[in-house]
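> coordinates only, sequence not included:
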């Protein structure tokens, strides 16, 4: 669940608690409020750790999160992420993700050359990297160390460019089952990358 949705839920739970008289319902709302606050705290800690290094304003990060949610829904993916290139650190910084646990978020907080990820491959090739089934592709031992624990079988990674054609990041969708990329989805990924590029240009 995204941070901005959690914030709205927390506000809603507080309002409900003000007017709720039934003790059982109050206990349930208090439990739901505590869970939402805990999850928001976890996501905020990851955000504060990764995004200042990528120099991403809060409003840009929120817009990227909303765009990623839409991409995930349209592609019916199980996971997703957006990473922004930073010239100073010479790496890709994780600025938005969906369904990553803390371990995955920490692992992909900063990607540099030589780590063998699809993000790195898309950065180098400046082209989409499509892995239909990580279990059947050769030479992907580095990926298997994290895809197997997460239950990921397919990865689609698309580079993001600004309006001048400069590489500025990547977005990825991950799937729990083998997944090819149909021509229509490839075109949509191009549209998604263009839209994300327009948002991320605001960090430049």
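In hand now; what should we look at? Given the structure is predicted, the values throughout are model-derived calculations rather than measurements. Numbers count the residues shown, from 1 in each chain.

> CA atoms for contacts and neighbours, from now on please.
Noted.

> Now stretch 155-169: buried residues?
Within stretch 155-169, the residues scored as buried using 16 or more other CA atoms under 10 Å are 155-162, 167-169.

> got those residues as JSON lines, with secondary structure and distance to residue 107 columns?
Below are these laid out as JSON lines (DSSP: H, G, I helix; E, B strand; the rest coil; distance: CA to CA, whole Å):
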{"residue": "155", "secondary structure": "strand", "distance to residue 107": "16"}
{"residue": "156", "secondary structure": "strand", "distance to residue 107": "18"}
{"residue": "157", "secondary structure": "strand", "distance to residue 107": "17"}
{"residue": "158", "secondary structure": "strand", "distance to residue 107": "19"}
{"residue": "159", "secondary structure": "strand", "distance to residue 107": "20"}
{"residue": "160", "secondary structure": "strand", "distance to residue 107": "21"}
{"residue": "161", "secondary structure": "strand", "distance to residue 107": "24"}
{"residue": "162", "secondary structure": "coil", "distance to residue 107": "26"}
{"residue": "167", "secondary structure": "strand", "distance to residue 107": "22"}
{"residue": "168", "secondary structure": "strand", "distance to residue 107": "20"}
{"residue": "169", "secondary structure": "strand", "distance to residue 107": "17"}
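
> Widest-spaced pair of the residues you listed?
Within the buried residues of stretch 155-169, 155 and 162 form the most distant pair, 23.1 Å apart (CA to CA).

> Please compare the first structure with the one that follows:
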């Protein structure tokens, strides 16, 4: 399907992103909030292991209307395309709108590569560039943002609270060259304001609306990132677009929402805190210690009290699987929801058990660290 062109109102001609630990989820958050007709190319330099087969471009493509693909040496940049740098390389951007892929000199070359990448953006695009330093370890990019700032480009950094690792953004902030520090959820709205709407930074709007996947629980960004990835895989496996993970709070005997996807933000309060006295699928799964499946909520008699919420949310079937630690403790529930009545195959349930096992291990690990 042909994509409509965006009427470019801004002088911004390139967006450059660099990230390391936790960057995949963070970059996906940004890309998912941008329109498919975004009027500038986006270059993503994510720290990758050169020795492993990588599907980063395919993973990023899952939740964005933009075209995402691996970058090629010497190609011309195109608006609305996200270019992912191959492992073991970094971007060199040229003033004629082409890119080169330079090999990293050593195992520590990635951090130097971020600086060279940003410096080339500064030299080639000057005040027509936006660079973003996202979650990551080390100090990669600090020298590069100085070069961008010196050329009057815009420098953004992810905030500490939403970063899995804060080394890179804090190093950038310490230079005094960062124009705004933002949560990963707020970056997309600022880019839309700057690049699509052509507003100057001083008047650009940042959405402070709570993310549809956010939680009121005091969860570390690392655990939040891991749980979002688990939920994403479970949703993809079930070929749906809705689901959530609740964590069990023993002190209050409630299930508290950790991550969710696909639900209207206005309806999240209905699922934020669930008392174990309720008769919902997630609570029944927790109490019974086994998966609860409702193939069609319209005909399930014990789902009658929840039909109005289900109708408002737009789902007709649900499964809830308890998350059990290695020691046998119940730590949460993983649920996926479906817009049509649904029957489950045996292989699907086996895979779901694997995802639930992984999620429970992650929760138990972080709870143990918190206690320790």
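Received it, and whenever you're ready, just let me know what you need. The structure presented is a predicted model; accordingly, all values stated were derived computationally and were not measured.

> Give me the TM-score for this pair.
Once superposed, the chains reach a TM-score of 0.81 (TM-score structural alignment, normalised by the length of structure 1), with 189 aligned residues with a CA RMSD of 3.1 Å.

> picking up where we left off before, for the buried residues of stretch 155-169 of structure 1, give me TSV that also has distance to residue 188 of structure 1.
What follows is those, written out as TSV (distance: CA to CA, whole Å):
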residue	distance to residue 188 of structure 1
155	16
156	12
157	13
158	11
159	13
160	13
161	15
162	17
167	19
168	19
169	17
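
> counterpart of residue 168 of structure 1 in structure 2?
Mapped onto structure 2 by TM-score structural alignment, residue 168 of structure 1 lines up with residue 331.

> and what of residue 109 of structure 1?
Aligned counterpart of residue 109 of structure 1 in structure 2: residue 272 (TM-score structural alignment).

> tell me the contacts of its match?
Contact analysis of residue 272 of structure 2 by CA atoms under 8 Å, 6 or more residues apart in numbering lists 215, 256-257.

> so how far is residue 19 of structure 2 from it?
30 Å (CA to CA, to the nearest Å).

> Also residue 31 of structure 2?
In terms of CA to CA, residue 31 of structure 2 sits 14 Å off from residue 19 of structure 2.

> which one of those two has more residues nearby?
Shown here are residue 31 of structure 2 and residue 19; by other CA atoms under 10 Å, residue 19 has more neighbours (27 against 22).

> want to throw the contacts of residue 272 of structure 2 into TSV with neighbour count?
What follows is these, written out as TSV (neighbours: other CA atoms under 10 Å):
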residue	neighbour count
215	18
256	22
257	24
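
> in a strand, that's where residue 120 of structure 1 is, yeah?
No. Remark: residue 120 of structure 1 does not belong to a strand; assigned using DSSP: H, G, I helix; E, B strand; the rest coil, it is helix.

> Check the alignment and tell me where it lands in structure 2.
Per TM-score structural alignment, residue 120 of structure 1 is aligned with residue 283.

> ok, residue 340 of structure 2 - how many residues close by?
Going by other CA under 10 Å, the residues that sit close to residue 340 of structure 2 add up to 15.

> Structure 1: which residue goes with that one?
Using TM-score structural alignment as the criterion, residue 340 of structure 2 maps onto residue 177 of structure 1.

> where does its match fall, helix, sheet strand or coil?
Applying three-state DSSP: residue 177 of structure 1 is coil.

> Quick one: residues contacting it.
Residue 177 of structure 1 touches 133, 152-154, counting by CA under 8 Å, 6+ apart.

> What lines up with residue 78 of structure 1 in structure 2?
So, by TM-score structural alignment, residue 78 of structure 1 is matched to residue 241.

> Pretty sure its match sits against residue 234.
No. Counting by CA atoms under 8 Å, residue 241 of structure 2 does not reach residue 234; the two are 9.8 Å apart.

> So if I had to pick from the two, which one is more boxed in?
Neighbour totals were compared for residue 241 of structure 2 and residue 234, and residue 234 leads with 26 against 16 (other CA under 10 Å).

> In contact with that one: list those residues for me.
Neighbouring residues of residue 234 of structure 2 by CA under 8 Å, 6+ apart: 336, 352, 355.

> Can you match the residues you listed up with structure 1 and say which hold?
Retained in structure 1 by both residues aligned by TM-score structural alignment, their matches' CA atoms under 8 Å are the following of these: residue 355.

> Can you check the contacts of residue 234 of structure 2 and name whichever has the most neighbours?
When neighbours are taken as other CA under 10 Å, the top entry among the contacts of residue 234 of structure 2 is residue 336 (24 neighbours).

> List the contacts of that residue.
234-235, 238, 240, 242-244, 318-320 are the contacts of residue 336 of structure 2 under CA under 8 Å, 6+ apart.

> tell me the two of those residues that are most distant?
It's 240 and 320 that sit farthest apart of the contacts of residue 336 of structure 2, by CA to CA, at 14.2 Å.

> now residue 189 of structure 1, nearest residue through space, not along the chain?
Of all residues not flanking residue 189 of structure 1 in the chain, residue 158 sits nearest, at 7.0 Å (CA to CA, 6 or more residues apart in numbering).

> Need the counterpart of that neighbour in structure 2.
By TM-score structural alignment, residue 158 of structure 1 lines up with residue 321.

> list the contacts for its match?
By CA under 8 Å, 6+ apart, the contact set of residue 321 of structure 2 is 282, 285-286, 290-292, 333-335, 353, 356.

> Secondary structure added to the residues you listed, as JSON lines?
Converted to JSON lines, the contacts of residue 321 of structure 2 look like this (three-state DSSP):
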{"residue": "282", "secondary structure": "helix"}
{"residue": "285", "secondary structure": "helix"}
{"residue": "286", "secondary structure": "helix"}
{"residue": "290", "secondary structure": "coil"}
{"residue": "291", "secondary structure": "coil"}
{"residue": "292", "secondary structure": "strand"}
{"residue": "333", "secondary structure": "strand"}
{"residue": "334", "secondary structure": "strand"}
{"residue": "335", "secondary structure": "strand"}
{"residue": "353", "secondary structure": "helix"}
{"residue": "356", "secondary structure": "helix"}
